[in-house]
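Participant: Please find the sequence and the predicted model below.
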Amino acid sequence: MVEQSSPKLDAAYAALADPTRRAILDALRPGEVRVTDLARRFPVSLNAVSKHVRILERAGLVRREVRGRNHFLTANTDALVPARDWIDNYRTFWEVRADALVDHLAATLVPRETSVNHP
C-alpha cells in the first residue's frame, strides 16, 4: 500500500513536525490571536515565532489577516483533513490486519486446558 506524495500532505506533516508549531496551533484553537500576543506565550523571539507562523501559513494551517499594524492569526483546521485521511487510511489497514491475526490465532491455538492432560 504505497501512496503517492501530496504537496499539501507533505507541507502539513513538515509543519506539524515541530513542537513549537504544534503549540502555536493549539494556542489558536480558541480563536483569533494577534501575532504579538501569541509570541509572548513562547520563550523565543517575535522573529522566531514569525518564522514558525510563516511555515504554518505555507502549509495552509494558519490564516493571517492584517488590520492596520496588527496581524491576526486563526487556525485553519480544514488543512489537516489530508493528514487525517492519510492516517485513517493506515488505521483501517492495520485494524484489518489485527482482526485477521486474532481470527488466525483463535482458529489455530488449542486452549491450554484441553491440550495438556494432567492427573
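Facilitator: Cool, the structure landed.
Participant: alpha carbons only for contacts and neighbour counts from here, please
Facilitator: Noted.
Participant: Now do the buried residues in the helix or strand encompassing residue 96.
Facilitator: Using DSSP states H and E, residue 96 falls within helix 81-108. Within helix 81-108, the residues that count as buried by 16 or more other CA atoms under 10 Å are 82, 83.
Participant: Comparison target, given below:
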Amino acid sequence: MTFATLSALAEPNRFNIVELLRDCGALTVGEIAQKLGLRLPQSSKHLHVLAEAGLVNVQIDANRRIYSLCPTPLIEMNHWLETFTQIKEEQFDRLEQLLKKVQESENVQNNG
C-alpha cells in the first residue's frame, strides 16, 4: 500500500469514480463524467491521478479511453487495514482473559 493510493482516494470525486467503476465495470471518460455530474476535463484529470496511483487501467479504443478498476492497490490497502483489526482483536482477547480472571477471583472470594 502506498501513500499515492490513500492520497488519490482522499479526494471525493476520485473516491466516487473508484466506487462507480467497482459497481458498473469499465466505462469511458464521458460515461464517468455523465454519471457523476462532472465536466470531461475534470473527469480526465481525476482519472489521470487514479491511473498514476495504479487504481485504474486505461484501454484505448480508437479515440475512446475506457477505464476499469485495478484492484491490486485496494487489496494491498485491505491487507494493511487488517493489521489494525488484528491488533484490536488481540486487545479484546486480553480484555476477555482479564475479565475472566476477575470473575474467577470474585467467585473464589464469594465462595470462600
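Facilitator: Okay, I see it. Remember, predicted model here, so these are calculated numbers, not experimental data.
Participant: The helix holding residue 96 of structure 1 - contacts with which helices or strands?
Facilitator: Applying 3 or more CA pairs under 8 Å, 6 or more residues apart in numbering; DSSP states H and E, we find helix 81-108 of structure 1 packed against helix 7-16.
Participant: The helix holding residue 96 of structure 1 corresponds to what range in structure 2?
Facilitator: Using TM-score structural alignment, helix 81-108 of structure 1 corresponds to residues 75-102 of structure 2.
Participant: quick one on the thing from earlier: superposed on structure 2, where does the helix holding residue 96 of structure 1 end up, distance-wise?
Facilitator: In the superposition against structure 2, helix 81-108 of structure 1 averages 1.1 Å from its aligned positions (mean CA distance after the TM-score superposition for structure 1).
Participant: What residues does the residue nearest the centre of structure 2 make contact with?
Facilitator: Centroid-nearest residue in structure 2, with CA atoms, centre = their mean: residue 74, separated by 5.4 Å. Going by CA atoms under 8 Å, 6 or more residues apart in numbering, residue 74 of structure 2 touches 1, 5, 55.
Participant: repeat for residue 90 of structure 1
Facilitator: Residue 90 of structure 1 neighbours (CA under 8 Å, 6+ apart): none.
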